[in-house]
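Chemist: here are the coordinates; sequence isn't available:
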């Protein structure tokens, strides 16, 4: 496939999404094509799809599924980033989806806890506290892209645990 000159600000076309399964996955089944805030839209996609995942798997099965999604995501994100010419292109949102599913797995089911988790996750994904910043700046491949959001998930879960301890 011939590479288009795609910038971080412009999403790829729907045709690009359908050229390779890795593109479909990495771009969050189309949620990453949003012209505005694709990371937020991808995280919203994760939140909206989580109830279906939750109802169809046990905790152990869901953890295994998330591990497979993370490992497969490393490959899909890397392939898509290479094809787009930017390893962490804005339209790649699988790195938001899988870690946020993990956050929701450990988050209380109440909508207020989940909304707080959503806001915290987006905050930590944008701010990139260490070690997320290291993965974002130094590890320029699919593993680095996936890991910086996994670190944001870890920070989110830590804050949620502290809040739960203080409030209950």
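Modeler: Cool, the structure landed. Source: prediction; values computed, not measured.

Chemist: for the rest of this, base every contact and every neighbour count on C-alpha atoms.
Modeler: Will do.

Chemist: which ones are touching residue 150?
Modeler: For residue 150, the contacting residues are 95, 99, 132, taking Cα atoms under 8 Å, 6 or more residues apart in numbering as the criterion.

Chemist: shouldn't the second one be in contact with residue 149?
Modeler: To tie it back to what came earlier, the one meant is residue 99. Yes - proximity of residue 99 to residue 149 meets the contact threshold set by Cα atoms under 8 Å, at 6.3 Å.

Chemist: what is the nearest of the contacts of residue 150 to residue 89?
Modeler: Sorting these by how near they are to residue 89, with Cα to Cα, puts residue 95 at the top with 11.0 Å.

Chemist: which outside residues touch the strand or helix carrying that closest one?
Modeler: Secondary structure here is read from DSSP states H and E; on that basis residue 95 sits in helix 94-106. Helix 94-106 is contacted from outside by 25-28, 39, 42-43, 45-47, 50, 54, 59, 63, 66, 69-70, 73, 77, 114, 117-118, 121, 145-147, 149-150, 153-154, 156-157, using Cα under 8 Å, 6+ apart.

Chemist: show me which of those are buried.
Modeler: The neighbour-count criterion (16 or more other Cα atoms under 10 Å) marks 25-28, 39, 42-43, 45-47, 50, 66, 69-70, 73, 77, 114, 117-118, 121, 145-147, 149-150, 153-154, 156-157 among those as buried.

Chemist: that older thread, report all helices and strands that the next helix or strand after the helix holding residue 95 contacts.
Modeler: Note on helix 94-106: by DSSP H and E, the next helix or strand toward the C-terminus is helix 111-127. Secondary-structure packing of helix 111-127 (3 or more Cα pairs under 8 Å, 6 or more residues apart in numbering; DSSP states H and E): helix 38-56, helix 94-106, helix 142-167.

Chemist: next up, a second structure to put side by side with the first:
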């Protein structure tokens, strides 16, 4: 567990707030899932935006995640500490963007968010190759963030594959 002194939090408030996504990562119960759930309102807003604008927003959030995760890793000495949930937030947003691009016209937005959340969490928890490998092989903020991007892409592709098979089977 990471402990921060009062001075440490004050001196590093912004990276701490970003990395924990406004304190969501401090949840005593399943902080990764709590972080993913807290990303859903943001993901819903992204669905309302043009794809390029939403993509730029997620890229900016990814850059903030790299910076804050690097900072907390240096302060704590721990790689991918449980309180860092900005990677889960970005993962849900990436999954939502991919699914939204392909399924926005065909699927209710709330179902789309549920599919993005569940598929991302499944791949983030199970960590099949290359997700698990990326998690172990890459250090620093990039290592914290990149495995969740891979989990988001893999989860979204599985949902799209299932939708394609269901569509072909219905013809």
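Modeler: Structure's in. What do you need? Computed from a predicted model, the values in this text were never measured in an experiment.

Chemist: just to revisit the earlier point, now, of the helices and strands packed on helix 111-127 of the first structure, which is deepest in the fold?
Modeler: Comparing those by mean neighbour count (mean count of other Cα atoms under 10 Å), helix 94-106 ranks first with a mean of 25.

Chemist: in the superposed pair, what's the mean gap between that helix and the second structure?
Modeler: Helix 94-106 of the first structure, aligned to the second structure and superposed, deviates on average by 1.1 Å (mean Cα distance after the TM-score superposition for the first structure).

Chemist: Provide the aligned range in the second structure for that helix.
Modeler: On the second structure, the counterpart of helix 94-106 of the first structure by TM-score structural alignment is residues 86-98.

Chemist: try stretch 37-49 of the first structure
Modeler: Stretch 37-49 of the first structure maps onto residues 30-42 of the second structure, going by TM-score structural alignment.

Chemist: who's in contact with that stretch?
Modeler: 20-21, 24-25, 27, 82-83, 85-86, 88-93, 113, 117, 121.

Chemist: cool, stretch 118-138 of the second structure as well?
Modeler: 33, 36, 91-92, 95, 143-144, 146-148, 150-156, 158-159.

Chemist: try 7 Å this time
Modeler: The contact list for stretch 118-138 of the second structure (Cα atoms under 7 Å, 6 or more residues apart in numbering) reads 91-92, 95, 143-144, 146-148, 150-152, 155-156.

Chemist: which residue lies nearest the spatial centre of the first structure?
Modeler: Against the mean C-alpha coordinate of the first structure, by Cα atoms, centre = their mean, the closest residue is residue 96 at 1.2 Å.

Chemist: need the counterpart of residue 71 of the first structure in the second structure.
Modeler: Per TM-score structural alignment, residue 71 of the first structure is aligned with residue 63.

Chemist: so which bits of stretch 61-79 of the second structure are buried?
Modeler: By neighbour count with 16+ other Cα under 10 Å, stretch 61-79 of the second structure contains the buried residues 61-62, 64-73, 79.

Chemist: tabulate these in CSV, adding columns for distance to residue 14 of the second structure and secondary structure.
Modeler: Supplementary listing: those in CSV, determined by distance: Cα to Cα, whole Å; DSSP: H, G, I helix; E, B strand; the rest coil:
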residue, distance to residue 14 of the second structure, secondary structure
61, 13, helix
62, 15, helix
64, 10, helix
65, 11, helix
66, 13, helix
67, 10, helix
68, 8, helix
69, 11, helix
70, 13, helix
71, 10, helix
72, 11, helix
73, 14, helix
79, 19, coil
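
Chemist: can I get these in CSV including distance to residue 125 of the second structure?
Modeler: Putting the buried residues of stretch 61-79 of the second structure into CSV (distance: Cα to Cα, whole Å) gives the following:
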residue, distance to residue 125 of the second structure
61, 22
62, 20
64, 23
65, 19
66, 20
67, 23
68, 22
69, 19
70, 22
71, 24
72, 22
73, 21
79, 16
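
Chemist: for residue 4 of the second structure, state which of those is nearest.
Modeler: Nearest to residue 4 of the second structure, judged by Cα to Cα, of those is residue 72 at 10.3 Å.

Chemist: stretch 152-166 of the first structure against the second structure, how far on average?
Modeler: Counting by mean Cα distance after the TM-score superposition for the first structure, stretch 152-166 of the first structure comes out at 0.9 Å.
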